[in-house]
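Enquirer: no sequence on this one, just coordinates:
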C-alpha cells in the first residue's frame, strides 16, 4: 500500500448517505455493494464525488479473467468528479491548492516520488505503486476505483482541474485513454517529429481515435487500420487521411507503404511512426514490418498475455528503427491530455463516443453491454436510478 510522504494530521470525513463502491470478487461473480460511512484523509488526500465513469477495455480484460487481479477490488479508472473533502495541503500536479467543488481528474497510478524509478521519471512504475481500479480493497482504501459514488484519491496521485465546459463523457477517459495516447505520441516524437510524419495507427477504439485526432492536429497524416468497417468510418471523423482493413491484402506492409506514398504526405514514401493500440499479435507484427527507415514503433495495446511475435533482428538493424513500449503515463501526460481535450472536443466528435449510460447498481449490465463492443465507451453515472427504479443514494 502506498503511504503519503506528506506530514500533518489526518482529516476524518463522515458523509450521509454513506459513499459506496461496487466490489468485484472474481470471474463470473456479480458485483456487491460496499458502504463506506467514514473516510480518513491523510495529508494530500482528496475525496471526490463521481460525476461519470467509463468502462475501459482493461476492465473487461479483468472481469473476463484475461489477466490476474487481486480480489476483492473496485474496478474503474476512467472517471471525473468534484472535490467534496480535502486532506491538509492537497494540491494539483502543478502545486495549486485544491478547493471544495473543484472538478478534477487524476492519474491511474499513485507514486511515492522518492524511489529510483520515480527519480528517473518513471513514476508509473514506482517501487510502491498503487493503481485505481486494480488494487485489492483493504481497510483505509475502500473507495479505490471509479465504479463508486466517491473515490478516495491518495497523495501521490497527480491531479488536474477540468473546466466545466468540457463534457463529462469527454473528460472521464482522460485519466486512461487520452493520457496514454499523449504518452505514446511524446515517445514517438522524441524520435520522429509529428509534424509532416506519416503515421500508422493500428486499432480504432478510443485509443486509436484519440491518437488519430491528436496526431492529425499536430500536423501528421494518419492511416488507421481496423477490421471493423464502422470503426474505420468513425476514424475518418477524427482526421484519418486514409483507413484500411488489416485483414485485406492491401493492408500488408507493402500495401500500406504504397498507400502512404501515394495518398498521404507530400514527399513521403513510407510510414515513419507506427502506433500499435489493439494488442493483437498480428497487428504488432504488421506495425514493426511496416515502419520505414529511421522510424519508430510504439507498442501500447499489449497489456494482457498473448501470443509471442517473431522478430527479424536484421531488418530492425538495417532499417534503424526504434521499438518502444508505453504503459500508463506521467503527470505531464495527463496535463497534456486535459489541455488537448479543452479545445479538441469541439473539433472532433469525442462527446459521441460514450454510448449507453447505466446506474452504478447496474454495473454488471453495463459490463455486459461494453463487452458487446457496440459503444466505444459505456458510461456509469452514480446519479442515475437503477433498472429497478431505485433512486441513486
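Expert: Received the coordinates, thanks. Remember, predicted model here, so these are calculated numbers, not experimental data.

Enquirer: okay, CA-based contacts and neighbour counts for the rest of this
Expert: Fine.

Enquirer: what's the distance between the helix ranked longest in the chain and the middle of its chain?
Expert: For the chain, the longest helix by residue count, based on DSSP state H, is helix 331-347. Offset of helix 331-347 from its chain centre (CA atoms, centre = their mean, to the nearest Å): 13 Å.

Enquirer: what sits against the closest residue to residue 14 other than its chain neighbours?
Expert: Among residues not flanking residue 14 along the chain, residue 38 sits closest, at 4.7 Å (CA to CA, 6 or more residues apart in numbering). The contact partners of residue 38, by CA atoms under 8 Å, 6 or more residues apart in numbering, come to 12-15, 18.

Enquirer: quick revisit: buried ones in the longest helix of the chain?
Expert: Within helix 331-347, the residues that count as buried by 16 or more other CA atoms under 10 Å are 331, 333-338, 340-342, 344-345.

Enquirer: Stretch 367-378 too?
Expert: Buried residues in stretch 367-378 (16+ other CA under 10 Å): 367, 369-371, 375-378.

Enquirer: Any idea how far apart the tips of it sit?
Expert: 8 Å (CA to CA, to the nearest Å).

Enquirer: Other residues contacting that stretch?
Expert: Everything outside stretch 367-378 that qualifies as a contact, by CA under 8 Å, 6+ apart, is 54-56, 60, 205-206, 353-358, 366.

Enquirer: ok, now with 6 Å
Expert: 54-55, 353-356 (CA atoms under 6 Å, 6 or more residues apart in numbering).

Enquirer: same thing with stretch 294-312?
Expert: Contacts for stretch 294-312 (CA under 6 Å, 6+ apart): 67, 272-279, 320-326.

Enquirer: tell me how far stretch 45-63 is from the chain's mean position?
Expert: From the chain centre to the centre of stretch 45-63 is a distance of 10 Å (CA atoms, centre = their mean).

Enquirer: which ones are touching residue 70?
Expert: Taking CA under 6 Å, 6+ apart, one finds residue 136 in contact with residue 70.

Enquirer: Make sure I have this right: it is in a helix.
Expert: No: per DSSP: H, G, I helix; E, B strand; the rest coil, residue 70 lies outside any helix segment and is coil.

Enquirer: how close does it get to residue 157?
Expert: Residue 70 is 21 Å from residue 157, by CA to CA.

Enquirer: hold the first one in mind and look at this next one:
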C-alpha cells in the first residue's frame, strides 16, 4: 500500500520524528489528496517550534505549500488528477454565521487549520512538512499557472494571501503608507500597494539586508535603527504632509505601535497583522486613538477569495518583481531540522523543503 512520509513535531526542544503512514484508501465527496512538491517555513511555525506559540502535539507543522493532486473525491468541479495546486491554510464549513453572515470564513466555528492540528485529528496528513497532505471538503483549492514556479508560489497561500486581505481593506483614497517590517509580508505589501497605485510606500526595518530588497518591490526603504531613524522619520512626515494615511504592522513587535500611531494623520488607518503571539501587550491609550480619530483593525489570515486574488496577482506581476529570490533553494524534507535552523537565522525570507529532488 502506498505510504506518506511525515515529519512529526512532538513539542519545543524535541527533535522532529520521521514516520511513514499509509495513504487513504478512498476519498469522500469534496476531499483532495495532494503530493506536496515544495513547502516553506513560516514565522508562525518558528514560534511554535520555539514554544512562543502553543499548539497541540504531536503534529505535522507547515501550512505553506504547493503540490499536485493525486487523489480526488466526487463533487470537486474544476479540478482533475495531476493539477498543480495551492490551497487555503484552513478548512471552513461555509454555513455558520462567520462564514456566511460575517464573510469571515477564516473564523469559521468549525475551523480546521493545516499545520496546527494534532495528528489524531482526522487523517494525520494535515501539515506541509510531509510528502502528502489530505485536504478536507471545505478547503478552497486553486490551480496554479504553469509559468509560476514552485519557488514563486510556495508562500502564496499564507503571506501573500494575507497581505491581499490587508491591502484590499485600507481606505480607497490612501496615498501614503508606512509598513513596519521588511520581511516577506512587508515586501508583498510593497508590491501590492505599488500595483494599487499608492504613491508613497515607506518600509521600515532595522536590517540593511532586508531593506536592500525594498526598492525592487516598489517601496522606499527606511532604516529603523536608532542612529538613523530620527532623520528618516522627519522625511516621512514632511513628504506625507504631517502624517501618513495608513500604517501596517507586519513585524510582530508590539513596541512599534506607539510610533505607528504618531506617524498617522488624523483619521488614519492602522492595520495589525504580525502580532499573532502572546508577547503583544500594547502601550496605547484610548485617548490617543480617539483624539486622532483612528481606525484600528486586526487581520488574521484571509478568506478563500483572497487566495484566488493572490495567485492572479503573481500571474500578472511575476515578470515585474523578483519573487523567486525571496525563497531559499530547497533542502530535502529529511533535513527539516537543518532547514529550521537556517530559517531561525532570518538570513532568508523563506527557507523551503522538498520531499524529493
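Expert: Perfect, thanks for sending it. All values derive from a computational prediction rather than experimental measurement.

Enquirer: Now intersect the contacts of residue 38 of the first structure with the strands, please.
Expert: 12-14 (DSSP state E).

Enquirer: show me where the second structure has helices.
Expert: Under DSSP H, the second structure gives helices at 43-50, 97-100, 150-153, 161-167, 184-196, 208-211, 229-239, 257-263, 286-291, 304-317, 336-344.

Enquirer: would CSV of those with distance to residue 129 of the second structure be doable?
Expert: Conversion of these to CSV gives the following (distance: least, CA to CA, whole Å):
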stretch, distance to residue 129 of the second structure
helix 43-50, 11
helix 97-100, 28
helix 150-153, 15
helix 161-167, 20
helix 184-196, 20
helix 208-211, 26
helix 229-239, 39
helix 257-263, 34
helix 286-291, 42
helix 304-317, 21
helix 336-344, 8
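
Enquirer: Tell me which of those sits nearest to residue 7 of the second structure.
Expert: Evaluated over the helices of the second structure, closeness to residue 7 of the second structure peaks at helix 336-344, with 7.8 Å, by CA to CA.

Enquirer: what about the closest one, how far off from the first structure?
Expert: In the superposition with the first structure, the average deviation recorded for helix 336-344 of the second structure is 0.6 Å (mean CA distance after the TM-score superposition for the first structure).

Enquirer: The first structure: matching residues for that helix?
Expert: Under TM-score structural alignment, the counterpart of helix 336-344 of the second structure in the first structure spans residues 363-371.

Enquirer: The matching stretch: how far from the chain's middle?
Expert: 18 Å.

Enquirer: so what corresponds to the residue nearest to residue 14 of the first structure in the second structure?
Expert: Using TM-score structural alignment, residue 38 of the first structure pairs with residue 23 in the second structure.

Enquirer: Ok, residue 23 of the first structure next?
Expert: Using TM-score structural alignment as the criterion, residue 23 of the first structure maps onto residue 8 of the second structure.

Enquirer: count of residues packed around that match?
Expert: 22 (other CA atoms under 10 Å).

Enquirer: got the contact list for it?
Expert: Counted by CA under 6 Å, 6+ apart, residue 8 of the second structure has contacts 16-17, 59-60.

Enquirer: quick revisit: for the buried residues of stretch 367-378 of the first structure, which one is nearest residue 135 of the first structure?
Expert: residue 367 (18.9 Å).

Enquirer: what's the distance between the closest one and residue 178 of the first structure?
Expert: Taking CA to CA, one finds residue 367 of the first structure at 21 Å from residue 178 of the first structure.

Enquirer: can you check residue 311 of the first structure too?
Expert: 29 Å.

Enquirer: Closest to the centroid, which residue in the first structure?
Expert: Nearest residue to the geometric centre of the first structure (CA atoms, centre = their mean): residue 176, 1.8 Å.

Enquirer: Which residue, other than its chain neighbours, is closest to the counterpart of that one in the second structure?
Expert: Correspondence of residue 176 of the first structure to the second structure, assessed by TM-score structural alignment: residue 158. Among residues not flanking residue 158 of the second structure along the chain, residue 64 sits closest, at 6.1 Å (CA to CA, 6+ apart).

Enquirer: Distance of the one you found relative to residue 194 of the second structure?
Expert: Residue 64 of the second structure is 24 Å from residue 194 of the second structure, by CA to CA.

Enquirer: Looking at those two now, which is surrounded by more residues?
Expert: residue 64 (27 against 16).

Enquirer: contacting residues for the aligned residue in the first structure for that one?
Expert: Matched by TM-score structural alignment, residue 64 of the second structure corresponds to residue 78 in the first structure. Residues in contact with residue 78 of the first structure (CA under 6 Å, 6+ apart) are 53-54, 172-173, 175-176.

Enquirer: CSV for the residues you listed, including distance to residue 201 of the first structure?
Expert: What follows is the contacts of residue 78 of the first structure, written out as CSV (distance: CA to CA, whole Å):
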residue, distance to residue 201 of the first structure
53, 26
54, 23
172, 23
173, 19
175, 21
176, 18
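
Enquirer: what sits against the aligned partner of residue 249 of the second structure in the first structure?
Expert: Using TM-score structural alignment, the equivalent of residue 249 of the second structure in the first structure is residue 276. If you count contacts by CA under 6 Å, 6+ apart, residue 276 of the first structure has them with 202, 299-300.

Enquirer: residues near residue 240 of the second structure, how many?
Expert: Residue 240 of the second structure has 18 neighbours, counted by other CA under 10 Å.

Enquirer: got it, and residue 307 of the first structure?
Expert: Neighbour number of residue 307 of the first structure under other CA under 10 Å is 8.
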